[in-house]
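# Need the 3D shape of this:
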Amino acid sequence: MSTAVPPDAALVARVLAGQDRHAFGELVRRHQGQTRALLRRLCKEDHALADDLAQEAFLQAFRKLSQFRADAAFGTWLYRIAYNVFLMHVRSRREEVSLDDAMPPDDEEASGKPGPEAAGGVEADSVRELDVRRALSKLSDEERAAIVQCYYLDRSHEEAAYVLGCPVGTVKSYIFRAKKKLQVLLPAWEPRSTP
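From the prediction side, this is the model:
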């Protein structure tokens, strides 16, 4: 006997009606992975900070659940709250963290010698991921957020605009500027033309 999985909107309705105290827990389980992934990218891969911000985002979502109007998907509404939590953190922090402080040293940087990552294969993929993370950390918060929304979370420009709380044209501008910067920061990873 299969049980139908209730849609997010039905779970929200159950929470608001007080009929199911576990319904919000189910919403958290459904969306915690992508919410944490979004915040980890925005927090320059600081997992502890991202998890703290995710927890705050879920608390705010619970408190504001009556404001959910279902004009967007619950996940999109939640990501907007998570992004706002991130912005509040950035505003309250005021100090800028340098790239060296934000990124843990890898073996190559610590020893000053090239590591085995240069060989290729899985190691090259790890080096590429590290390079992309470093390049993303050099983008402005808004540019990084737009890239994360559209390329990592595969959202449309319209969905990203909703989450980021700005016009679609602004999202497109952030992405355009971010791509230009990433082309400069990541020239070694440009696709090679095949003969």
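# use CA for all of it now, contacts and neighbours both
Fine.
# show me where this protein has helices.
Secondary structure of the chain (DSSP state H): helices located at 8-17, 23-42, 47-63, 74-93, 99-102, 107-111, 121-137, 141-147, 157-164, 168-185.
# orientation of the third one relative to helix 74-93 in degrees?
In this structure, helix 47-63 runs at an angle of 120 degrees to helix 74-93, with axes from the mean of the first three to the mean of the last three C-alpha atoms, to 10 degrees as the basis.
# one more to put side by side:
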Amino acid sequence: MGDFAEIDEATLVARAKNRDPASFELLVRRYQRRIYTLCLRMLNGASGEAEDVTQDVFVTAWRRLPEIRCNEAFSSWLYKAATNKCLTILQRRKPTAVLDDGRELAETSIEGDPGRAAAGTEAMKALALALQQLPPPQRACWLLREVHGRSYNEIAELLETSPAAVRGRIARARAELAEVMKPWR
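I've put the predicted structure just below:
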């Protein structure tokens, strides 16, 4: 099938709708890490739950492929399904603090200078803990915008709210995170 990066999403989705497992596998390979990372961060570092949600999202996607009307909307559908599943889990969960060791976020730390890398890792841990303190809807909006690069309109559509509500949630999240991260500036 060649390099899957060269095949556009709409073509892969169209082929997968025709029950081509190789095309669906390429879609999974393209989006699995992104969806897992979103789930991991939304679920406060609970890797087992994040893996379960990620797997469930792709199993559901395979089953519901014929319902996706616009082939280009597949990634949006994945983000929406993952976000909604995570929010449902968080609503059912008793308030607990699951500590994230920061490994996923620390991937962006500065290499080559051990002192700066250690400080960067500590900052990433602080950011992970600060994200855990955000209300789930704010965390979802912030992650979808800042980490996954989704537009305000797309986030509003994913979370079934208005772009103004998304902007407000992101602004509050940014303010809270900026306050917590002051020592790391």
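# TM-score of the superposition?
After superposition, the two chains reach a TM-score (TM-score structural alignment, normalised by the length of structure 2) of 0.83; 172 aligned residues with a C-alpha RMSD of 2.3 Å.
# sorry, back to before: out of the helices of structure 1, which is the most enclosed?
Among the helices of structure 1, ranked by average contacts under mean count of other C-alpha atoms under 10 Å, first place goes to helix 141-147 (a mean of 23).
# mean shift of it relative to structure 2?
For helix 141-147 of structure 1, the mean deviation from structure 2 after alignment is 0.6 Å (mean C-alpha distance after the TM-score superposition for structure 1).
# ok, residues contacting that helix?
Residues external to helix 141-147 of structure 1 that are found in contact with it (C-alpha atoms under 8 Å, 6 or more residues apart in numbering): Arg41, Leu42, Leu136, Ser137, Ala160, Leu164, Val171, Tyr174, Ile175, Arg177, Ala178.
# export the helices of structure 1 to TSV and tack on distance to Ser2 of structure 1?
Putting the helices of structure 1 into TSV (distance: least, C-alpha to C-alpha, whole Å) gives the following:
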stretch	distance to Ser2 of structure 1
helix 8-17	18
helix 23-42	18
helix 47-63	29
helix 74-93	24
helix 99-102	47
helix 107-111	50
helix 121-137	41
helix 141-147	39
helix 157-164	33
helix 168-185	41
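# residue contacts, the residue in structure 2 that Val171 of structure 1 lines up against?
In structure 2, the residue paired with Val171 of structure 1 according to TM-score structural alignment is Val166. Neighbour list for Val166 of structure 2: Cys141, Tyr152, Ile155, Ala156 [criterion: C-alpha under 8 Å, 6+ apart].
# Geometric centre of structure 2: which residue is closest?
Leu38 (2.0 Å; C-alpha atoms, centre = their mean).
# That one - nearest residue in space that isn't next to it in sequence?
Leu143 (7.0 Å; C-alpha to C-alpha, 6 or more residues apart in numbering).
# Now check that neighbour against structure 1: what is it aligned to?
Leu143 of structure 2 maps onto Val148 in structure 1, by TM-score structural alignment.
# rewinding a little: return the member of the contacts of Val166 of structure 2 nearest to Glu104 of structure 2.
When the contacts of Val166 of structure 2 are compared for distance to Glu104 of structure 2 (C-alpha to C-alpha), Cys141 wins out at 18.7 Å.
# For Phe74 of structure 2, see how far away the closest one is.
Between Cys141 of structure 2 and Phe74 of structure 2 the computed distance is 19 Å (C-alpha to C-alpha, to the nearest Å).
# ok, back up a step: Cys39 is in contact with the residue nearest to Leu38 of structure 2, correct?
No. Between Leu143 of structure 2 and Cys39 there is no contact under C-alpha atoms under 8 Å: 9.9 Å.
# what's the distance between Val59 of structure 2 and Val53 of structure 2?
10 Å.
# Actually, Ala117 of structure 2.
Counting by C-alpha to C-alpha - Ala117 of structure 2 and Val53 of structure 2 are separated by 31 Å.
# Arg41 of structure 2 now?
Going from Arg41 of structure 2 to Val53 of structure 2 by C-alpha to C-alpha gives 12 Å.
# Residue in structure 2 paired with Val127 of structure 1?
By TM-score structural alignment, Val127 of structure 1 lines up with Glu122.
# quick one on the thing from earlier: now the contacts of helix 141-147 of structure 1 in JSON lines, with distance to Glu108 of structure 1?
Shown next, in JSON lines, are the contacts of helix 141-147 of structure 1 (distance: C-alpha to C-alpha, whole Å):
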{"residue": "Arg41", "distance to Glu108 of structure 1": "23"}
{"residue": "Leu42", "distance to Glu108 of structure 1": "25"}
{"residue": "Leu136", "distance to Glu108 of structure 1": "20"}
{"residue": "Ser137", "distance to Glu108 of structure 1": "19"}
{"residue": "Ala160", "distance to Glu108 of structure 1": "36"}
{"residue": "Leu164", "distance to Glu108 of structure 1": "36"}
{"residue": "Val171", "distance to Glu108 of structure 1": "36"}
{"residue": "Tyr174", "distance to Glu108 of structure 1": "32"}
{"residue": "Ile175", "distance to Glu108 of structure 1": "31"}
{"residue": "Arg177", "distance to Glu108 of structure 1": "30"}
{"residue": "Ala178", "distance to Glu108 of structure 1": "27"}
